[in-house]
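J.: Based on what follows, work out the 3D shape:
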Amino acid sequence: MSTLTPRVVVVSRRSELDELLARHGTRGAAAFFLRERGRDLDEVTARHAALTTALTTVGAAIPADWRRGHVERADLPRFLFAPEDVVIAVGQDGLVANVAKYLSGQPVIGVDPEPGRNAGVLVRHAAGSVAALLRSRDGGEDRTMVVARLDDGQQLLGLNEIYIGHAGHQSARYLLTTPDGARERQSSSGLIVGTGTGATGWCASIARERAAAPTMPSPQDQSLCWYVREAWSSPATGATQVAGLLRAGGHLEVSSESERLVAFADGLESDALQLTWGQRITVTVADRRLRLL
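T.: Sure thing, here's the model as predicted:
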């Protein structure tokens, strides 16, 4: 058993103000850019201040004898989490999903820097609650994740969903094999395979447009929902296998018939798997789960 003191790793992403300053150089130039478009710098400044305040409060809540670290969202693929880490994601709900794929059982605390603006599905705590949560680290819940595995051994994890489709958002061509063994050659805008956590996001927006959408799983259910987007029926391709449920032990298989398809999780396109013609990728319920406090 490790004798190391816990390390708190705070995860955040650059604010809109940071992005504007990186592009325009000065506040004056950023303000001019926004003003010419009927916007005001005060809005992004206030949001930046809220994030800064939350990060300061979280930092002050970490016990003095604990180790600490900080990583930005863009650097997550290159950051090495340790088994004794406690992760605090300060930002929108999507930030928890972004970090989940890089963890292996470490507890996550989601902090909402702007209560009332975010949905608060995953960032459920105010910054002022962090001290008590770090002391106890009890309770919480384990949320189901989804995994995609390439036939060359590479794999990709997601908390909300995994997207498989063309890298340039053109039509993706592939052979789909469903969990019940049905096979169909398709041309579509790609597939989404989502968890119960993701059922409130991208999957929900697709399901609203489907007359016979499958019942969404709950965040703890060991099952997934899947949807094909805009399947095109032609003499060579079909559009009958376009939605369903994927339970633990089953899998969905995609065999690429395009020169380049990609698979990425939770909107993080910079960390994607690539499929060339003939490669296969399978998607199933992951053995790993997110521990959300």
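J.: hey, let's count contacts and neighbours off CA atoms from now on
T.: Noted.
J.: in the helix ranked longest in the chain, what counts as buried?
T.: Longest helix of the chain, by residue count under DSSP state H: helix 41-61. Using 16 or more other CA atoms under 10 Å as the test for burial, helix 41-61 gives 41, 44-45, 47-48, 50-51, 54-55, 57-59, 61.
J.: next SSE after it?
T.: strand 67-72 (DSSP states H and E).
J.: So which other helices or strands are in contact with that following strand?
T.: strand 7-12 (3 or more CA pairs under 8 Å, 6 or more residues apart in numbering; DSSP states H and E).
J.: Please give the structure of this sequence too, so both can be compared:
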Amino acid sequence: MSAANDRKVVLVVRKTRLEDLIARFLTAEQAKFYVEHLGADFSDYEREHEIYQAARVSAVQTLEQWGRYQVIDRGFLPNFIFGPHDIVVALGQDGVVANTMKYLDGQPLLGLNPDAGRYDGILLPFKPNDLPALLPEVAADRRAAKAVTMAKASLSDGQVLHAVNDLFIGARSHVSAVYEIATAARHERQSSSGLIVATGLGSTAWFKSIVTGSLAIAGSFGASGAVAHYDALPWDARELRFAVREPFPSRSSQVGLVCGSLGTDDALRLRSLMPENGVIFSDGIEADRLDFNSGTEAIIGIAERQGLLIV
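T.: Predicted structure coming up:
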């Protein structure tokens, strides 16, 4: 690889469980005491940390030979500005890939599996030792990529949040979320545990558990006509699916508009009726959220941009 290559590589890393424990308990010894006091195996945390750090060292050594590169923790992604020609590398798990992709706009993304014995790695087709051969191909646009449709939440105050897997709209605590929901044809007031809007990629994750669980419950109560088989969408499908979690029927709340799909020209409109603790977050990262409190309107639809995962 030539150090003269002018395409910068951004390596996105994460903290291991051991690092999170040390941040909480200040030292490895105190973390070990806490974990073992609860009867858990602390050595598993140590093995995971050592393997991940070895994978990180291997990736960085490759990037040092490459030329321009930068290493960032995924916690800094909301405030990081990617260059239009950057090549982005995410060092697993799958969640790191999804959380990185939603901040990209056409930059190629490589997912590296740091520990194939631990992670299935649906979004991690490569290992760190594949990186030296991959980077020149990606830089020359000779590597195949898979398009990934994203969802977008746009608030009435101009704030925007993208999602690779799914958007959650609801309340931060276990209290009910109260809101108005509308499509082009229907409108109602709801009280529920919030709703999920999933992309094609997300249709294999949280959304799938909601749908299959609902089908199983309906079947156990003798519902007829329930479809037991669930088909996920392709990653690049220009379609979103939404489902309301635990909708509650009452004098002031309805349960007619609890699931559906959104095409390219469709939008789901939501207006918060919650004085506080209303949130919208994506891909399971609640820390990176939009406040969704009384009066705020959110428009949910397919994002204009797509993710680009190298395969």
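J.: Compute the inter-axis angle for the longest helix of structure 1 and strand 7-12.
T.: Angle of helix 41-61 of structure 1 versus strand 7-12, following axes from the mean of the first three to the mean of the last three CA atoms, to 10 degrees, is 170 degrees.
J.: what's in contact with helix 41-61 of structure 1?
T.: 15-17, 30-31, 34-35, 90-91, 113-114, 127-128, 130-131 (CA atoms under 8 Å, 6 or more residues apart in numbering).
J.: Would you mind giving the buried residues of helix 41-61 of structure 1 as a markdown table with distance to Ile206 of structure 1 added?
T.: Supplementary listing: the buried residues of helix 41-61 of structure 1 in a markdown table, determined by distance: CA to CA, whole Å:
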| residue | distance to Ile206 of structure 1 |
| --- | --- |
| Leu41 | 34 |
| Val44 | 31 |
| Thr45 | 34 |
| Arg47 | 30 |
| His48 | 32 |
| Ala50 | 33 |
| Leu51 | 31 |
| Ala54 | 34 |
| Leu55 | 35 |
| Thr57 | 38 |
| Val58 | 36 |
| Gly59 | 39 |
| Ala61 | 40 |
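J.: from those, which is closest to His166 of structure 1?
T.: Ranked by distance to His166 of structure 1 (CA to CA), the buried residues of helix 41-61 of structure 1 are led by Val44 at 33.7 Å.
J.: what about the strands in the stretch 101-250 of structure 1?
T.: 107-111, 141-150, 155-158, 161-166, 172-177, 183-188, 191-194, 223-228, 243-247 (DSSP state E, counting those that start in this stretch).
J.: ok, the residue lying farthest from the centre of structure 2 to Ser220 of structure 2 distance?
T.: Within structure 2, Arg251 marks the point farthest from the mean C-alpha position, 35.7 Å out by CA atoms, centre = their mean. Distance of Arg251 of structure 2 to Ser220 of structure 2, computed by CA to CA, to the nearest Å: 27 Å.
J.: Scan structure 1 for its longest strand.
T.: strand 280-292 (DSSP state E).
J.: Pull up the aligned stretch in structure 2 for it.
T.: Using TM-score structural alignment, the residues of structure 2 aligned to strand 280-292 of structure 1 are 297-309.
J.: Residues contacting the matching stretch, please?
T.: With CA under 8 Å, 6+ apart, stretch 297-309 of structure 2 has contacts from 101-102, 104-111, 145-156, 162, 164, 238-240, 262-264, 266-272.
J.: if you set the cut-off to 7 Å instead, what comes out?
T.: 101, 104-110, 145-156, 240, 262, 264, 266-272 (CA atoms under 7 Å, 6 or more residues apart in numbering).
J.: for stretch 269-280 of structure 2, same thing?
T.: Stretch 269-280 of structure 2 is contacted from outside by 167-172, 177-183, 289-300, using CA under 7 Å, 6+ apart.
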